[in-house]
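> quick check, what structure comes out for this input:
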Amino acid sequence: MFQPEQISKLNDLEALVFDFIIKSPEQVQQMTIRDLASKVHVSTSTIVRLCSKLGFEGWADLKFYLKSQFREKTPEEQHYDNMLEFDMFLRRMNTNAYQERLNQAAKLIAEADYTIFLGLGTSGSLSSYATKYFVNTGLRSFVITDPFQAVQVKGIGNIVAVILSVSGETEQVVNKELEFKAEGAKIISITNTEDCTVAKLADLQISYNLVNEWSKQYPLGNLTTSLPALAILEILAHKSIDNVVKQMKKSE
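Below you'll find the predicted structure:
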């Protein structure tokens, strides 16, 4: 699915191309980038910029996505559409822009004395997992899953708080994030979208932009896959410890 925040960033020409793609996806799948440019009377560079703004590496990547969306799905894919969303996330994550964001986050963590993970519910479970994973790599980490636990980090060194939240709007999480900021900690957010309170308050935000999935039996049951968050956390752990090792070698 195309994300509203991505679409809102399109200029007039890009929006024109996007409108044609949405209205004629099957026709577009058979086109080269030059065919499409000629059809809608824009330059190929306009289409390339459109692809980038929508989170794709290029025209071929966008066409692959369209074919995945509109081909007849197997029963397994119909049962779990989020696997396709996860596949598209992995493609976005491998772009240079996304990797640069991960590298910036890893640098913050490597330079910190401690990393504190914060999350509630499913995000709390992910935070506990991340803490164990980071400790296993050799990074000093702690976890907060209790919304009533006090935040006291002044005087214990350079702190980075990694805040996990699917919606980025949970009141208790936002309040804890504000406490961390007041205490002078750097904030890295991991949320589904960048257009949420938790991400906007963070020093550095990482989003995975999946379509939310809800339980058919329990309307409040959010079944949005956590696989992107797990991938981000594990990659951050490896990138961070690599930075720490490099810093140690430089100081020898």
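> CA atoms for contacts and neighbours, from now on please.
OK.
> tell me, how many residues neighbour Pro75?
Neighbour count of Pro75, defined by other Cα atoms under 10 Å: 8.
> for it, give its distance to Leu227.
21 Å (Cα to Cα, to the nearest Å).
> equivalent analysis for Phe117, please.
From Phe117 to Leu227 the distance is 17 Å (Cα to Cα).
> higher neighbour count, the two?
Using other Cα under 10 Å as the criterion, Phe117 and Leu227 rank with Phe117 on top: 25 against 14.
> from Ser207, how far out is that one?
16 Å.
> same thing with Lys63?
Taken as Cα to Cα, the span from Lys63 to Ser207 is 23 Å.
> Val143 too?
Val143 sits 20 Å away from Ser207, taking Cα to Cα as the criterion.
> which helix of this structure spans the most residues?
helix 227-251 (DSSP state H).
> and Phe70, how many residues sit next to it?
By other Cα under 10 Å, neighbour count at Phe70 equals 11.
> ok, Gln69 next?
14.
> over to Gly55?
Neighbour count of Gly55, defined by other Cα under 10 Å: 23.
> and stretch 154-168, how far out from the chain middle?
Centroid separation for stretch 154-168 versus its chain: 17 Å, with Cα atoms, centre = their mean, to the nearest Å.
> ends of that stretch, what's the gap?
Where stretch 154-168 begins and where it ends lie 25 Å apart, using Cα to Cα.
> quick one: the helices in the stretch 101-250 of the chain?
All helices of the stretch 101-250 of the chain, identified by DSSP state H, counting those that start in this stretch, fall at 122-137, 171-182, 197-201, 227-251.
> got the contact list for the second one?
Counting contacts by Cα atoms under 8 Å, 6 or more residues apart in numbering, the residues outside helix 171-182 that touch it are 118-120, 147, 151, 153, 161, 163, 165, 168, 186-187, 197-198, 201.
> sequence B follows; please return its structure for comparison with A:
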Amino acid sequence: MLISTALQEQKEFNNSEKTLADYILNHRESVLEFSIQTLAQQTFTSTSTIVRFCRKIGLKGYKDFKIKWSAELQKEYNEITNVNPDFPFTEDDTYPEIQKKILELLTESLHQTHAITSNERMGKAVDLLLNAKRIGIFAYGDTYLPALNFQNKLMKIDMPVQLSVIPGENRHLAANFGKEDCALILSYSGESKNNYFITNILKKNKAKILVISANPDSHIARLADLLLPVAKSESTSVKLSTFSSQAAIDFILNTLYGCIFVANYEKNHTKRIESETLLLDDRFDS
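Next up, the predicted model:
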């Protein structure tokens, strides 16, 4: 039986074991970095309880759990769709076949990104944005479109968000950010020279840095205060379009927006209604 299945079914688990199972499912990646003592502290259990828990689900102990849990997650993340993310269709494909392949490609990208997005990281990201005096969004190339979309959403609930529309001006924007501000960097590869330069400026100014990237070991990701990972499927070389990466980044940004909205639901709901009402009134007046 898969570890994830055992954690979800929770057969004959006592209360402490249910707490452990729920915690692991909600912190899928981060628990791999925990010692047994850290996991015990985080779940208000004991190391002996964790060892018994591991044996109950068919493992030798905590070390065995970490090895097999890591392998299980990796297998899950690496489930490869039959569609090539770089060249998802060919000249021989019919319109219905192209439609089906794009659907499969986007669905797989969303599922893989969801699988590696922990609740803990998302919560920390939302806190960074909510507590920032100003939010700056920094994107380049294909990531600029989801950045613009995200700015539009935040603007409509009166969040203090800035995104440069003039090429080159993003460096001046970064230079004006400080320790009370939060910068959101969108870089699928994590190796964009332009964004790396900007991230260094932000780091020097002690601004909070939130990075969305498919490469946790990239130069940009290493400068982040917090990384939100997206599924890595596309190559960094030639491809027909950024189908998978755009979908993955949009998924993370839409999730962030939803969490931010819910954090002040009544206030944001009222703002959206008022905004739409004003636009509707303006249409009739004209």
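> quick check: angle from the longest helix of structure 1 to helix 122-137?
30 degrees (axes from the mean of the first three to the mean of the last three Cα atoms, to 10 degrees).
> show me what counts as buried in helix 227-251 of structure 1.
Buried residues in helix 227-251 of structure 1, counted by 16 or more other Cα atoms under 10 Å: 228-229, 232-234, 236-237, 239-244.
> then stretch 53-64 of structure 2?
The neighbour-count check on stretch 53-64 of structure 2 (16+ other Cα under 10 Å) flags Phe53, Cys54, Lys56, Ile57, Leu59, Gly61, Tyr62 as buried.
> redo those residues as JSON lines? Include secondary structure.
Formatted as JSON lines, the buried residues of stretch 53-64 of structure 2 follow (DSSP: H, G, I helix; E, B strand; the rest coil):
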{"residue": "Phe53", "secondary structure": "helix"}
{"residue": "Cys54", "secondary structure": "helix"}
{"residue": "Lys56", "secondary structure": "helix"}
{"residue": "Ile57", "secondary structure": "coil"}
{"residue": "Leu59", "secondary structure": "coil"}
{"residue": "Gly61", "secondary structure": "coil"}
{"residue": "Tyr62", "secondary structure": "helix"}
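> closest to Ser70 of structure 2 out of those?
Tyr62 (12.1 Å; Cα to Cα).
> against structure 1, where does stretch 128-146 of structure 2 fall?
On structure 1, the counterpart of stretch 128-146 of structure 2 by TM-score structural alignment is residues 108-126.
> what's the matching stretch in contact with?
127-128, 130-131, 139-147, 157-166, 173, 229-230, 240-241, 243-244.
> surely Arg34 of structure 1 meets Ser45?
No - if you go by Cα atoms under 8 Å, Arg34 of structure 1 and Ser45 don't touch, sitting 10.0 Å apart.
> what about Ala97 of structure 1, neighbour count?
Neighbours of Ala97 of structure 1 (other Cα under 10 Å): 13.
> apologies, that question was intended for Tyr129 of structure 1.
17.
> can you find the partner of Ile190 of structure 1 in structure 2?
Per TM-score structural alignment, Ile190 of structure 1 is aligned with Ile212.
> against Leu129 of structure 2, how distant is that match?
Taking Cα to Cα, one finds Ile212 of structure 2 at 14 Å from Leu129 of structure 2.
> Ala183 of structure 2 now?
Counting by Cα to Cα - Ala183 of structure 2 and Leu129 of structure 2 are separated by 9 Å.
> okay, the two: which has more neighbours?
The residue with more neighbours, out of Ala183 of structure 2 and Leu129, is Ala183; 28 against 23, by other Cα under 10 Å.
> how about the residue nearest to the spatial centre of structure 2, nearest residue that isn't a chain neighbour?
With distances taken as Cα atoms, centre = their mean, structure 2 has Leu228 as the residue nearest its mean C-alpha position (3.9 Å). Sequence neighbours aside, Ile212 is the residue nearest to Leu228 of structure 2 in space, at 4.8 Å (criterion: Cα to Cα, 6 or more residues apart in numbering).
> residues contacting the one you found?
By Cα under 8 Å, 6+ apart, the neighbours of Ile212 of structure 2 are Leu184, Ile185, Leu186, Ser187, Tyr188, Leu227, Leu228, Pro229, Val230, Ile249.
> 7 Å instead, please
Counting by Cα atoms under 7 Å, 6 or more residues apart in numbering, Ile212 of structure 2 touches Ile185, Leu186, Ser187, Leu227, Leu228, Pro229, Val230.
> show me what the fourth one aligns to in structure 1.
Mapped onto structure 1 by TM-score structural alignment, Leu227 of structure 2 lines up with Gln205.
> wouldn't its match be in contact with Ala199 here?
Yes - between Gln205 of structure 1 and Ala199 there is a contact under Cα atoms under 7 Å: 5.3 Å.
> who's more crowded, these two?
Ranked by neighbour count (other Cα under 10 Å), Gln205 of structure 1 and Ala199 place Ala199 first, with 27 against 21.
> for Ser52 of structure 1, see how far away the more buried one is.
21 Å.
> with Gly121 of structure 1 instead?
Following Cα to Cα, the distance that separates Gly121 of structure 1 from Ser52 of structure 1 is 34 Å.
> circling back: ok, the contacts of Ile212 of structure 2 in structure 1, which still hold?
Compared against structure 1 with both residues aligned by TM-score structural alignment, their matches' Cα atoms under 7 Å, those retain Ile185, Leu186, Ser187, Leu227, Leu228, Pro229.
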